[in-house]
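[1] Sequence plus predicted model, see below.
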Amino acid sequence: MAMKRILFLLADLVLLNAQLCTEIPNPGLLKQIDAGNGLVVGLEPTGNAFMLNGEDWLYLAGGMKHVSAGISGIWMVDNDNFIYRLIGGNLEKVSESFQQIDAGGDLFVAGIKSNHQSVCLSSADFLTMKPSSLVTWSNMDRELKYLTCGLNGCWGVNSADAVYFRIGIEPHRCQGNRWDYIAGTFSMVKVGSDGNVYAVKKGGEVYHRVGITDSKPSGTKWMKVNSITARAKDLAYDLNVLWLITQDDKILRCQM
């Protein structure tokens, strides 16, 4: 009888894990997804950018290669490497020569230039931006392929899938002090606005960074999220929800 009870408990646990993620409607094949500050955006391989509104995807713009949503709003990079921010439904051109942008910082914006250099725009410069005005980007002193920022700092991944955490970041001084190497190789790392960090292995396995505190903002170790069996090619996290694009092109909303 005790063994049967254990088997029933295990069956319930498997069912609970299976219900953790639900598939949501897809506007088309998405290659990228991002979430922050209650916003969810996605990008098709064709360059069409969308924002999720309930169960519907609203078209934002075409000709884009990267889109980001966060505390600093919605930002995009087009196929000509210009970055834009969405203001009142209109795209405002900001700078040129970028390959990736991230709007998840605490009222600061970070990105990767076309030469792979990591840069950021401080909160003071961001809050005083005017249409068509020149902005000053601060150098973060590392070549990266991907950069993601949250309240506790920024995470970067280089071309060899090595992971780094930027120490000493503050909104008014977004460039921080130094990069600390974080053991483990991942194709992508994403940080949510609450500081939670998730990552994807080259094979699609999803990991969570544990041990993150105010005194240890980079956490202590990576733990595989065993309840998620889908293989991911992109992910984003916001408001206790992990968003996945799977390797078979499904979009999953996973309650964490």
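    Sure, I can see it. Numbering: from 1, shown residues only.

[2] When you work out contacts or count neighbours from here on, use the C-alpha atoms and nothing else.
    Will do.

[3] need the contact list for residue 240.
    Shown in contact with residue 240 (C-alpha atoms under 8 Å, 6 or more residues apart in numbering): 255, 256.

[4] For residue 20, see how far away it is.
    12 Å (C-alpha to C-alpha, to the nearest Å).

[5] same question, residue 242
    Per C-alpha to C-alpha, residue 242 is found 10 Å from residue 20.

[6] More neighbours: which of those two?
    Using other C-alpha atoms under 10 Å as the criterion, residue 242 and residue 20 rank with residue 242 on top: 19 against 15.

[7] second one coming, line it up with the first:
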Amino acid sequence: MIHNLWKNIVYEPTWKSIAGLLKFVSVGSKGVWGVDPNDDIYYRSGTLEDGESSGSGWVNIAGKLKQISSGRSVWGVSANDDIFIRQGLTASSPAGTGWLNVPGKLKQLDVSSTADQIWGVDANDNIYRRTGITTDQPAGIDWEQIDGSLKFVSVGPAGVWGVNANDDIFYRTGTFRNEASAGSGWEHVEGNLKQISSGDNIVWGVNVNDDIFIREER
């Protein structure tokens, strides 16, 4: 069921500062990863398969990315919208062993931590999901174009959510607690956000004024 209520969240000062400087950060089952203003890539040591850990330091990873997403795997996109997946992520090699270039072009992508699902959008706001992901084929096989137009998309247990160029919000029908589904259409949801993130029965977002909102799904 999709509720029609967004709650504005105002926190007391409970944030802990972490040393370093990043323009984009992502946390998932494969640890905390980020990119700095120069597109240099970093992995937070000690965070693989430990989402509650703040880690012990930043490890510089070879390569350049403008955006990165950590989930069951780690994917990122470069300044030229080239797509990469991190290979060799294991307990003995938590930072991985190298990047594999995946065919296609995306300006933003999102990886689920609870399912082998990756969604993304390209420079023209076309929407795609990766198909054919298996243990033997972690990079998948192909990109399936999804109808609609979004500038930002997110996939998680609460389903697939996105925002378009006008900051309108959309939920992908049929994906709530069903991430493996491509869904059956886009449902317009009241409100306006510039960026959104699908979590476990909760959706987070920020608007053009950087106000923070959550939406609880049941």
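    Sure, I can see it. Predicted model only: the values in this text are computed from it and were never measured.

[8] Name the residues contacting each of residue 242 and residue 20 of the first structure.
    The contact sets of residue 242 of the first structure and residue 20 overlap at 254, 255, 256 (C-alpha under 8 Å, 6+ apart).

[9] count of neighbours near the last one?
    The local packing of residue 256 of the first structure (other C-alpha under 10 Å) involves 12 other residues.

[10] Equivalent analysis for the second one, please.
    The number of residues packed near residue 255 of the first structure is 14, by other C-alpha under 10 Å.

[11] Distance of the aligned residue in the second structure for it relative to residue 196 of the second structure?
    Using TM-score structural alignment, the partner of residue 255 of the first structure in the second structure is residue 216. Distance of residue 216 of the second structure to residue 196 of the second structure, computed by C-alpha to C-alpha: 13 Å.

[12] Overlap in contacts, the two.
    residue 203.

[13] OK, contacts around the nearest residue to residue 76 of the first structure once chain neighbours are set aside?
    Distances taken as C-alpha to C-alpha, 6 or more residues apart in numbering place residue 67 nearest to residue 76 of the first structure, at 4.3 Å, with adjacent residues excluded. With contact taken as C-alpha under 8 Å, 6+ apart, residue 67 of the first structure is in contact with 32, 33, 34, 41, 42, 43, 49, 74, 75, 76, 77, 101.

[14] count of neighbours near the aligned residue in the second structure for residue 137 of the first structure?
    In the second structure, the residue paired with residue 137 of the first structure according to TM-score structural alignment is residue 99. The number of residues packed near residue 99 of the second structure is 18, by other C-alpha under 10 Å.

[15] what's the distance between residue 99 of the second structure and residue 23 of the second structure?
    According to C-alpha to C-alpha, residue 99 of the second structure and residue 23 of the second structure sit 20 Å apart.

[16] and the residue nearest to the spatial centre of the second structure, what helix or strand is that in?
    Taking C-alpha atoms, centre = their mean, the centroid of the second structure lies closest to residue 110, which sits 2.8 Å from it. Residue 110 of the second structure is located in strand 108-111, with elements delineated by DSSP states H and E.

[17] whereabouts in the first structure does that strand align?
    Using TM-score structural alignment, strand 108-111 of the second structure pairs with 146-149 in the first structure.

[18] Mean deviation, that stretch versus the second structure?
    In the superposition with the second structure, the average deviation recorded for stretch 146-149 of the first structure is 1.0 Å (mean C-alpha distance after the TM-score superposition for the first structure).

[19] From the chain's centroid, how far away is that stretch?
    7 Å (C-alpha atoms, centre = their mean, to the nearest Å).

[20] Now do that stretch: everything it contacts.
    Counting by C-alpha under 8 Å, 6+ apart, 100-105, 110-112, 118, 154-158, 188-192 sit against stretch 146-149 of the first structure.

[21] Neighbours of residue 72 of the second structure, how many?
    Using other C-alpha under 10 Å, residue 72 of the second structure has 20 neighbouring residues.

[22] Helix or strand for it, just tell me which one.
    Residue 72 of the second structure belongs to no helix or strand when assigned by DSSP H and E.

[23] Quick check, it in contact with residue 32.
    No - between residue 72 of the second structure and residue 32 there is no contact under C-alpha atoms under 8 Å: 11.9 Å.

[24] To which residue of the second structure is the residue nearest to residue 76 of the first structure aligned?
    With TM-score structural alignment as the criterion, residue 67 of the first structure lines up with residue 25 in the second structure.

[25] Beyond the host helix or strand of that match, next helix or strand please.
    Assessed by DSSP H and E, residue 25 of the second structure sits inside strand 24-28. Next helix or strand after strand 24-28 of the second structure toward the C-terminus (DSSP H and E): strand 31-35.

[26] Would you mind getting the angle between that following strand and strand 24-28?
    170 degrees (axes from the mean of the first three to the mean of the last three C-alpha atoms, to 10 degrees).

[27] Show me what strand 31-35 of the second structure is packed up against.
    If you count contacts as 3 or more C-alpha pairs under 8 Å, 6 or more residues apart in numbering; DSSP states H and E, strand 31-35 of the second structure packs onto strand 24-28, strand 40-44, strand 67-70.

[28] which one in the second structure is aligned with residue 161 of the first structure?
    In the second structure, residue 161 of the first structure lands on residue 125 (TM-score structural alignment).

[29] Quick check: end-to-end length of stretch 125-134 of the second structure?
    Terminal residues of stretch 125-134 of the second structure lie 27 Å apart, using C-alpha to C-alpha.

[30] again, but for stretch 213-225 of the first structure
    With C-alpha to C-alpha, one end of stretch 213-225 of the first structure sits 20 Å from the other.

[31] Any buried residues in that stretch, and which?
    217, 218, 219, 222 (16 or more other C-alpha atoms under 10 Å).
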